[in-house]
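A.B. asks: Next input, structure requested:
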Amino acid sequence: MAKRIQFSQHGGPNVLEWVDVEPGDPTDFEVQVENKAIGINYIDTYVRSGLYPSASLPSGLGTEAAGKVVKVGAAVSHFKPGDRVVYAQAPIGAYSEIHNVPQDRLAHLPDAISFEQGAASFLKGLTVHYLLRQTYHVAPGEAFLFHAAAGGVGLIACQWAKALGAHLIGTVGSAEKAAIAQRAGAWATINYREENIAERLSALTDGKKVRVVYDSVGKDTWEASLDCLQPRGLMVSFGNASGPVTGIDLAQLNKKGSLYVTRPSLFGYITNRAELELASNELFSMIASGAIKIDVAEKQKFALRDAQQAHIALENRTTQGSSLLIP
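C.D. replies: Here you go, the predicted structure:
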């Protein structure tokens, strides 16, 4: 028997349940992983609440963790028991002591990177990789806007941008979070609670604005994000922390300068093992070199059974950087 978090109805953090489960053997192309650290991501709250539909109820939760291989399916060729592994695109159910994962969704975790670092950085780091290196290729010296710069994805983006020599302008909700983002490598910050985002960004760029905006906040920042773009600029909407953007007026994109909008996801950029290995190798190289540092505050490490408290902290925006569940 093993323990896992599941929910039987959609709703707030209180719907999360701590239950026993009997792990099935891995199928031919699956690997059974004993999770050592589990990543918490904002998308998990969308699944729990019903904003993103789950396949059926009761349902597990989570797609990211790091751990050790305990069993492999008959047709698995890339992994063996005892291997250190990390994953971010597993079938839902990573909030568990044991999880079966398709081998093409797993990556080998280098010895130099701890289980906690792996689980805290993999989904977020792969996300930053596709945002800065594929959706739009950020250039050295280029200024761009990145919302929620002190969040888990944002802090990795700050560090990656600094390594690229790019100028990340990050939005934050407090002076404390501004300091954290700047220590991580943000070129400048905008406190959205005290400053007008578009006006402050215009001042920071001498009125030039930016060619790309990365927005995981959604509804609350949509208009401001568009107002920060140069003509023919690109709006990258990759999250809905404040609620989904609905009722988009295409004529508005024309009026604001023939703007482009895209709604990417990790699954659109990592579709096979080759793409996973390319992105993960670049991420691991950045971590191993020290260009990206992954540190999780002790107060943001929650016992797996305390997933409710972890979700409350995440949704109240009291966390900074990554948070973890520890089995």
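
A.B. asks: C-alpha from now on. contacts and neighbour counts both.
C.D. replies: Will do.

A.B. asks: Any figure for the gap between the residue nearest the centre of the chain and Y42?
C.D. replies: The centroid of the chain falls nearest to K124 when counting by C-alpha atoms, centre = their mean (3.3 Å). Going from K124 to Y42 by C-alpha to C-alpha, to the nearest Å gives 10 Å.

A.B. asks: And the strands in the stretch 51-200 of the chain, which stretches?
C.D. replies: Using DSSP state E, counting those that start in this stretch, the strands of the stretch 51-200 of the chain run over residues 65-72, 84-87, 98-102, 106-108, 143-146, 167-172, 188-191.

A.B. asks: Now render the ones you listed as a markdown table, adding mean neighbour count.
C.D. replies: Shown next, in a markdown table, are these (neighbours: other C-alpha atoms under 10 Å):
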| stretch | mean neighbour count |
| --- | --- |
| strand 65-72 | 24 |
| strand 84-87 | 26 |
| strand 98-102 | 25 |
| strand 106-108 | 21 |
| strand 143-146 | 25 |
| strand 167-172 | 26 |
| strand 188-191 | 22 |
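
A.B. asks: SS state for Q230?
C.D. replies: strand (DSSP: H, G, I helix; E, B strand; the rest coil).

A.B. asks: Then the one 5 residues further on?
C.D. replies: Local secondary structure at M235 is given as strand here, using three-state DSSP.

A.B. asks: which stretches of the stretch 201-327 of the chain form strands?
C.D. replies: Here the stretch 201-327 of the chain has its strands, by DSSP E, counting those that start in this stretch, at 210-215, 229-237, 260-262, 301-303, 323-326.

A.B. asks: Here is a second sequence; please produce its structure as well for comparison:
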Amino acid sequence: MPSENVRTVFIEKFGGPEELKFIERPVGDPGPGEVRIRHKACGLNFIDVYQRTGLYPLDLPAPLGMEASGIIEAVGDGVTHLRIGERAAYASTPPGAYCEARVMRAAQVCPLPDGISFEEGAAMMLKGLTVNYLFRRTTPIAKGDTVLFHAAAGGVGLIACQWARSEGVTLIGTAGTDEKCELARENGATHVINYRNEDFATRVREITEGKGVDVVMDSVGKDTFDGSLDSLKPLGMMISFGNASGKAPPVDLGTLAAKGSLKVTRPTLFTHIADHETCQQMARELFEKVTAGEIVIHVDQRFPLAEVAEAHKALEARKTTGATILEV
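C.D. replies: I've put the predicted structure just below:
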């Protein structure tokens, strides 16, 4: 098949949404262990913003985008889990999902069940697999445990609320408006806190009768970090997995001791899904919850790929709920 040019979003320097540029570049045939996928939709995530601004530096010029869904057009040697014409979705490094089609490693590309739309597939992979490792692969969480989850009305948060409800975990969700708090409650949060009106750490202590929570899941970073530590019970686990408000501050290990022998970890999704079989198993677990109706993927915003800069502005301004996709 002769090579064709496809539209791809690149940045040439770090900065604001205005740095997102379109270029035409050739997409060729897959080599060993690779596939070519024709995208139907791409996901939007805060990691894309971090990479665009340089918080997570990339070698420039660089494409952006970490998740998408589409149809497999070609399969390289050694790829056995995907077939030409099959529906698929992925969250994967390196960046490059903001495009019409691409050749990429096949290991983290997953067959997409027929009962899940391309929109849902593009919206759920990075966020849903993140929720999977938060609840199943970072620290033991059992039925009856209590979790504090920040940004509970966001794309990851709404999946987390539903995941917690499906497994009997009490989830206390925080959000910045009453409307977002209600959305989190509707999706399974047992308790909600509007952090703009209340000190969330104080409120957590009230909800838990002074005990604190077993686990905090914090993707906000700088603004919530200290309060998150104050919300934990002795021996509790703080999972810091994002920096929406800026980098979390350095941790004095003595503080962890003084607050009750606390534990802190900073995981990333891409460490968890680096192994092909682990990635595919995590995806199957996620797909099972969606197809069973235990988790509904909320695609609340849609932008044409051509309006990717506007999508970034909306995400950074916290004007979004649920997931946002780019239509290809």
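
A.B. asks: Just the TM-score for the two chains, thanks.
C.D. replies: With the length set by TM-score structural alignment, normalised by the length of structure 1, the two chains reach a TM-score of 0.97; 324 aligned residues with a C-alpha RMSD of 1.0 Å.

A.B. asks: ok, the aligned partner of P63 of structure 2 in structure 1 - how many residues close by?
C.D. replies: Counting by TM-score structural alignment, P63 of structure 2 lines up with G60 in structure 1. Neighbour count for G60 of structure 1, taken as other C-alpha atoms under 10 Å: 23.

A.B. asks: just to revisit the earlier point, name the stretch among the strands of the stretch 201-327 of structure 1 that sits most buried.
C.D. replies: strand 323-326 (a mean of 25; mean count of other C-alpha atoms under 10 Å).

A.B. asks: Kindly reformat the strands of the stretch 201-327 of structure 1 as TSV containing distance to N316 of structure 1.
C.D. replies: TSV is the format used below for the strands of the stretch 201-327 of structure 1 (distance: least, C-alpha to C-alpha, whole Å):
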stretch	distance to N316 of structure 1
strand 210-215	19
strand 229-237	21
strand 260-262	27
strand 301-303	16
strand 323-326	13
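
A.B. asks: closest to I292 of structure 1 out of those?
C.D. replies: I292 of structure 1 sits nearest to strand 323-326 of all these, at 16.5 Å, using C-alpha to C-alpha.

A.B. asks: so the closest one matches what in structure 2?
C.D. replies: Counting by TM-score structural alignment, strand 323-326 of structure 1 corresponds to 324-327 in structure 2.

A.B. asks: circling back to that earlier point, neighbours around the nearest residue to the residue nearest to the centre of structure 1 once chain neighbours are set aside, how many?
C.D. replies: Leaving aside its sequence neighbours, K124 of structure 1 sits nearest to V153 (C-alpha to C-alpha, 6 or more residues apart in numbering; 4.9 Å). Here the number of neighbours of V153 of structure 1 (other C-alpha under 10 Å) works out to 24.

A.B. asks: and V153 of structure 1, what pairs with it in structure 2?
C.D. replies: In structure 2, V153 of structure 1 lands on V156 (TM-score structural alignment).

A.B. asks: hang on, isn't its match packed against V131?
C.D. replies: Yes. Judged on C-alpha atoms under 8 Å, V156 of structure 2 makes contact with V131 at a distance of 6.7 Å.

A.B. asks: thinking again about what came up before, residues touching the match of V153 of structure 1, list them.
C.D. replies: Residues near V156 of structure 2 by C-alpha atoms under 8 Å, 6 or more residues apart in numbering: K127, G128, T130, V131, G322, A323.

A.B. asks: Check V101 of structure 1 too.
C.D. replies: Contacts of V101 of structure 1 were listed using C-alpha under 8 Å, 6+ apart, and they are P26, E30, V31, Q32, V33, A90, P91.

A.B. asks: In helices, which of these fall?
C.D. replies: Among these, DSSP state H puts none in helices.

A.B. asks: Please dump the residues you listed into TSV; it should also carry distance to K71 of structure 1 and neighbour count for every row.
C.D. replies: TSV is the format used below for the contacts of V101 of structure 1 (distance: C-alpha to C-alpha, whole Å; neighbours: other C-alpha atoms under 10 Å):
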residue	distance to K71 of structure 1	neighbour count
P26	7	19
E30	9	23
V31	6	30
Q32	5	25
V33	7	30
A90	16	20
P91	17	16
